[in-house]
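**Q** got a structure for you, letters missing:
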């Protein structure tokens, strides 16, 4: 499968603390649809902030995915901390005034939308009145209970006065609020990455913002990852299944993994019988075959061996 770079400007991978992040949702879509890479979402969603099943931007890429994109000339590495500029006091004041003006504009739009909202149906009005009556009855019962509990503290000569009617809380207004968030990141006024973009892995290493691959095992992982990717596969983390990668025949949202893959630094790397048995049985139990991927660092080539548990007799 061809690994030529698709047309269009290169993707910007923003590097901080030796990790590559993608913030632009258009870039995230291109990485998955055009480059067949999945990454991992690490940001919490505003309406699901206390869970970790469905996450949002930014996307963090595996080091092998970063190397693949940069070597294919599909992406550049950005030194993100250096790209942030320090604004002056006057610029901060101007930015604050613009934000206040934008907030007032949005409030005016919400007020106009609420005013122009269609009238409620008779059924909706009836249900609202029922809710209001239930809240009012609950409030009266609560007030009566509080008055009865405090009656013992009063003198016997006092005359019990029923609690005053407690006003029901205001009914909620059926208005939908929409917060407009741009789908793609626009260049920020105090962000300039033109002087800290690196088009090769070596130049990023020389600048000290990137260091992968740094040894034989990491080169082997990059080579195996590229070899599987060039065959049209999607890869994800495979630590849960006893390997380095899970190998999918298509997008993981549509397919189950067919293989779990382990990277060997050499095609002649030694394996114990226990490792072979463990890989074979674990792969079979999880309905996968296990791939042993041997990297030849001299030939820059990968050899594959599939292990699958089988019964005898």
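**A** Cool, the structure landed. As the structure is a prediction and not an experimental result, all values here were calculated from the model.

**Q** alpha carbons only for contacts and neighbour counts from here, please
**A** OK.

**Q** what sits against the residue nearest to residue 245 when sequence neighbours are not counted?
**A** With sequence-adjacent residues excluded and distances taken as C-alpha to C-alpha, 6 or more residues apart in numbering, residue 245 is closest to residue 238, at 4.0 Å. Contact partners of residue 238, counting by C-alpha atoms under 8 Å, 6 or more residues apart in numbering, are 244-246, 260-261.

**Q** ok, residue 238 to residue 38 distance?
**A** 13 Å (C-alpha to C-alpha, to the nearest Å).

**Q** strands along the protein, start to end?
**A** With strands called from DSSP state E, the chain shows them at 11-16, 19-22, 40-43, 56-60, 75-79, 197-198, 234-237, 245-248, 259-264, 289-296, 301-307.

**Q** can I get these in TSV including mean neighbour count and distance to residue 127?
**A** Formatted as TSV, those follow (neighbours: other C-alpha atoms under 10 Å; distance: least, C-alpha to C-alpha, whole Å):
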stretch	mean neighbour count	distance to residue 127
strand 11-16	21	52
strand 19-22	22	47
strand 40-43	16	39
strand 56-60	19	37
strand 75-79	25	56
strand 197-198	22	60
strand 234-237	22	50
strand 245-248	24	51
strand 259-264	26	55
strand 289-296	24	58
strand 301-307	16	64
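
**Q** second structure for comparison follows:
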């Protein structure tokens, strides 16, 4: 896909960012591990791995690529020109031509033959590793059958040749490769325009926190709008929960409920709101005070 976009310079695509997000379910997905590591380490974009390497089903503890970005993360990357969002649906839904079908079948056959050769080589390697025991076993068996001359003449090359001739690869047990990225370059359309309301208070607060150098993720699991981390969430726990308010006026019972929640999860509670006078985003941190301690 990247090669395709580079060929489209005459359409004004030459200044596009080098990273491309795939549009799925209204947001961006990352299929390239190098792109994801760059987003995470350089741009503090976490996303959520939604793939799995577990054949028994998806598990949050064994999740892998692709990575689903939130709509806010996707929009931020577009605005900062870190990445571009592309729609591959038209090309991927197109009916394959006879030539393409033949090409895909040949490619699939090549991968199966590769598995067969790899398995055969591994079988031969293991046979060589235990050759002494295998030879002893086969010779003892021949001696019991009264074939002393054949037993004495049996060599390592005979064993390896026999194993190679009798080797069978059952394609029903072949591993079907499910590549993360598409194996072939294909066309894609740049998705123009924002995917969220960039003037919404929630998006502007997300962007403001990110520009302040924070690691920001969804706070749904804690009854908040966002979670803020002092560093990569793989290493640090969230330090703050962020509650968004349309105004600086907060009802006492709501404040008590949110602050008590933050205490339970061992985090500071931050109320974020827009100042009506200057339109600026403000933050108010509230902590629980127990005079008995």
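**A** That came in fine, so what should we check first? Here the structure is a predicted model, which means the values were calculated and not measured.

**Q** want to throw the strands of the first structure into CSV with distance to residue 280 of the first structure?
**A** Output for the strands of the first structure, formatted as CSV (distance: least, C-alpha to C-alpha, whole Å):
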stretch, distance to residue 280 of the first structure
strand 11-16, 37
strand 19-22, 33
strand 40-43, 28
strand 56-60, 31
strand 75-79, 37
strand 197-198, 42
strand 234-237, 18
strand 245-248, 15
strand 259-264, 10
strand 289-296, 6
strand 301-307, 5
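
**Q** the residue nearest to residue 245 of the first structure -> the second structure?
**A** Under the alignment defined by TM-score structural alignment, residue 238 of the first structure corresponds to residue 219 in the second structure.

**Q** same check, this time on residue 111 of the first structure
**A** Here residue 111 of the first structure is matched to residue 120 in the second structure, going by TM-score structural alignment.

**Q** thought residue 163 was touching that match, still the case?
**A** No: look at residue 120 of the second structure against residue 163 with C-alpha atoms under 8 Å: they stay out of range, at 9.3 Å.

**Q** map residue 51 of the second structure across to the first structure for me.
**A** In the first structure, residue 51 of the second structure lands on residue 43 (TM-score structural alignment).

**Q** can you pull the contacts of residue 55 of the first structure?
**A** If a contact means C-alpha under 8 Å, 6+ apart, then residue 55 of the first structure has 41-45 as its contacts.

**Q** repeat that for residue 263 of the first structure.
**A** By C-alpha under 8 Å, 6+ apart, the neighbours of residue 263 of the first structure are 220-221, 224, 243-244, 292-295.

**Q** ok, now residue 295 of the first structure?
**A** 220, 223-224, 263-267, 301-303.

**Q** show the contacting residues for the closest residue to residue 143 of the second structure other than its chain neighbours.
**A** Closest residue in space to residue 143 of the second structure, ignoring its immediate chain neighbours: residue 151 at 6.4 Å, by C-alpha to C-alpha, 6+ apart. Applying C-alpha under 8 Å, 6+ apart to residue 151 of the second structure gives the contacts 138-140, 142-143.

**Q** and if we set it to 10 Å?
**A** Residues in contact with residue 151 of the second structure, defined by C-alpha atoms under 10 Å, 6 or more residues apart in numbering, are 135-136, 138-145.

**Q** with residue 51 of the second structure instead?
**A** Residue 51 of the second structure touches 31, 57-60, 62-68, 180, counting by C-alpha under 10 Å, 6+ apart.

**Q** same check, this time on residue 255 of the second structure
**A** Listed by C-alpha under 10 Å, 6+ apart, the contact set of residue 255 of the second structure reads 243, 261, 269, 271, 286.

**Q** what residue is smack in the middle of the second structure?
**A** The residue lying closest to the centre of the second structure (C-alpha atoms, centre = their mean) is residue 65, at 2.1 Å.

**Q** which residues touch that residue?
**A** For residue 65 of the second structure, the contact set (C-alpha under 10 Å, 6+ apart) comprises 29-33, 36, 48-53, 180-181.

**Q** tell me the one of these nearest residue 83 of the second structure?
**A** Distance to residue 83 of the second structure, by C-alpha to C-alpha, is smallest for residue 30 among these, at 10.4 Å.
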